[in-house]
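Q: Below: sequence and its predicted model.
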Amino acid sequence: MKYKIKGLLLMSIASILFNIFYFSNYTILLLVLVLFGWYEFFQKKKVFENLEIEYDLEYEKCFIEEEIEYRIYLKNNSNEDIYITISPSNLLSRLKPPFQRIKLLSNEKKKITFITSFGTRGIKEIGYISINYKTPLGFEFWKIKKVNKTIEVLPEFIYSEFNKESLKKLLPGQKSNIRVLEDVTYVENIDEYNNEPMNRINWKVSAKYDKLMVKKYAHTSTGKVYMFVDLNLPDGIPKNNIFWKSERKIYEEYALKAAASIIRNQKLKHEDVNLVVIGKEIKRISSNDWINYYDILSISTGTEEPEYKIEEIIEHDLPYFTYEDTVIIISIHLTDKIIPDLIKLRAKTSKVIVLIMPYGFRIEHEGKLNIKEHDMFRIEAIDLEKKTILLEENHIIVRLVSPNNSLTEIFETI
């Protein structure tokens, strides 16, 4: 706890001097007022010292722009009421309201609720809680408590349907849109009997509808989706180019949005997804829960001077791919150096999809820009577009995404 008594000290000195040199009833009154100020100071100091402060967050994780409650619990352990001002944190710029002034009754415990949200992903520090008491008697107190909690802001995902997996080796255990082999662990529907085997008849449902009804099963496949998200500037782009430096940061957020959207879509369909994020560090994850992937995406960052290169990562992982796998690569740019590795990768897998998005993509509800798409791209991207012809000839699907393309529109062209 800290306090400031400069005003009270000045009043005390002034009242003593007035009583020495200008003694009167008024100077005595001033001295009494100062003495009352000191009495009030020690009383409120005792109240403030015994003030308990606790805190809580509605969630430990949230999405960008999602509003959450930030709760502060105060307890007055004294027999005296007090008016205080609560300022939760200077780090929470979106706090509503920014502060609250309340009356805390004697021995009262009160919950004060604030609403906050975040505009960017990552691990966010909450900062400090500040409690202030101020009086016209010339002194004030304040107490600061560090919040030993952080909140993880997950990347935004854009709704899109990604159904571009190739035909895979078929085994029970996983859903697929390709109706080739049935998975008897998933009953998809009940339908009227039409020359199906007798063991498929659902006798309870048949008795209810007074006609033969059979089980319709879902169908399965077991290939994996491998996703490589490169957040770094690749070789071939000038490292000190101001345009690419600023554009890489914008690209990073869009790349993670695209990855989050595809991963969520795949996991809801029970697909195996192996994610590799290439940034300042290499992060790998394979999980049954899509939210675990978001934990990785929320803290991943790239750099203009990378230690790790995507072509080296792909070359390292090449022996582990099988022909049933689908590979998705998201990058800001591709250079000639990676083309041989992509061709080798295609020879080992069923499908390779490369999404190049130097300027991000269009969100579904946003309008299109009034500009020709070809005019949007810099010369490096235009040169890359010419090289994609060679890749397409080798059955490597490359899409150069413009700010006028939505994810759904891009997926529909694959």
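A: Happy to help now that I have it.
Q: CA only for contacts and neighbour counts going forward, please
A: Noted.
Q: quick one: Thr388 is in a helix?
A: Yes. Assigned with DSSP: H, G, I helix; E, B strand; the rest coil, Thr388 falls within a helix.
Q: In addition, the following structure is provided for comparison:
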Amino acid sequence: MIPPVIIKKEPVFITLQPDKREVVTFTTAFGTRGIKKLGAYSVRIKSFTELFSIYITEEINSDVRVLPNLEEADASVERILEMLPVLKSKYKLAEDISYIKNIREYQNEPMNRIHWKQSARMDKLMVKEYEYSGTAKNYIVLDLNLPGGIYSKEAWRYIHKKYQEESIKAVAGLVKHFSERHEKTNLFISHSKGIYDITDSDYVFFFDYLSEVEGAIDNNNSTTELLEHIIEGVQPTDTVLVISMFLTKEEVEKLIRLRSRCGRVLVLLMPYGYREATTKKFKSYFDVPVEIRELYKFARTLEEENIIIQIWHENTSLVEGLLKISGSEM
């Protein structure tokens, strides 16, 4: 039996006995996400004398959906969201402080979380864990398109592809993180065919979309249009995370307007993607693009509005960038 070419396995020889079934299993792995067509497999039947053979080829009509890998950043995300204010909240995202669901040992949390009676009883510091209220929502805004203001688009083709795959892995990790904590999450994806607006309690549902979505390099839209898509729907308790390659001065007004309507705004800029956590640091020859440099002069204004912007260099891992946010003064 000859497996499909995409399986990349050697043919298997089977001796069939009368009235007996044989099951042949091939296993494989795919290096990239997306919808994979398996193609056809062939069965070669030899005559007893081996003077001739008969080939039977059968097309496999069903496809395989390969879900994206994810970048784990649970501890970093939780730490950041504790620090981002609505305004200067002492509690974690979407917690209901009227209901304590658990008591556990102290791990450098704010002093107001310490349960003093239990600490005295157990002779060590214990902290309160609250139930989630379920009223707040997380908005993740992922822009996969190359910004319309970039003119030498072909020069950015490879870098854009790198950003696309790595930002998708980052978002996959975020939606898994929020889903496992039963936090309401709304994912907006700007891609080559338009905008996806996805809401679900199961992160695997988000993965279905992330598995096949593609950005465009000949995009004429800006991140402003994507922000406008959600700006009317956010609530004062909501958190918005924006992930993009670039932001320019045109987006500043929209970000400030967005911040006036919701609790937290966090912007993650990844012009070159990021370094995978399993890869060692390397010597980098890339510089921050002019478009990003121009954004620095707006940083103070944005920080006054409690909007935090973090720019990833190609030699910065996802977690390192997140920790820079949580380590900065808010």
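A: It's in. Here the structure is a predicted model, which is why all the values come from computation and not from measurement.
Q: Now check the second structure for the residue matching Glu252 of the first structure.
A: Alignment note (TM-score structural alignment): Glu252 of the first structure maps to Gln164 of the second structure.
Q: residues touching the closest residue in space to its match that isn't next to it in sequence, list them.
A: What sits nearest to Gln164 of the second structure in space, not counting adjacent residues and going by CA to CA, 6 or more residues apart in numbering, is Leu144, at 5.9 Å. With contact set as CA atoms under 8 Å, 6 or more residues apart in numbering, Leu144 of the second structure has these partners: Gln164, Ile189, Ser190, His191, Ser192, Glu214, Gly215, Ala216, Ser244, Met245.
Q: What segments of the second structure are strands?
A: Assigned strands in the second structure, in chain order: 34-37, 40-46, 53-59, 63-66, 95-105, 126-132, 137-143, 184-191, 194-199, 239-244, 264-269, 307-311 (criterion: DSSP state E).
Q: Let's have the ones you listed in TSV, adding mean neighbour count and distance to Gly233 of the second structure.
A: Below are the strands of the second structure laid out as TSV (neighbours: other CA atoms under 10 Å; distance: least, CA to CA, whole Å):
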stretch	mean neighbour count	distance to Gly233 of the second structure
strand 34-37	15	31
strand 40-46	15	48
strand 53-59	12	47
strand 63-66	14	32
strand 95-105	14	21
strand 126-132	20	21
strand 137-143	23	10
strand 184-191	22	11
strand 194-199	14	12
strand 239-244	24	11
strand 264-269	23	14
strand 307-311	20	18
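Q: got those strands as CSV, with distance to Glu10 of the second structure columns?
A: Listed next are the strands of the second structure as CSV, based on distance: least, CA to CA, whole Å:
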stretch, distance to Glu10 of the second structure
strand 34-37, 19
strand 40-46, 12
strand 53-59, 16
strand 63-66, 20
strand 95-105, 54
strand 126-132, 52
strand 137-143, 41
strand 184-191, 38
strand 194-199, 41
strand 239-244, 43
strand 264-269, 45
strand 307-311, 46
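Q: List just the one of those strands that sits closest to Pro3 of the second structure.
A: Pro3 of the second structure lies closest, by CA to CA, to one member of these: strand 40-46, at 4.8 Å.
Q: Just give me the mean distance for the closest one relative to the first structure.
A: Aligned to the first structure and superposed, strand 40-46 of the second structure gives a mean residue distance of 1.8 Å (mean CA distance after the TM-score superposition for the first structure).
Q: Contacts only, for the closest residue to Arg179 of the first structure other than its chain neighbours.
A: With sequence-adjacent residues excluded and distances taken as CA to CA, 6+ apart, Arg179 of the first structure is closest to His219, at 5.4 Å. The neighbourhood of His219 of the first structure, defined by CA under 8 Å, 6+ apart, consists of Pro172, Gln174, Lys175, Ser176, Asn177, Ile178, Arg179, Val180, Leu181, Glu182, Asp183.
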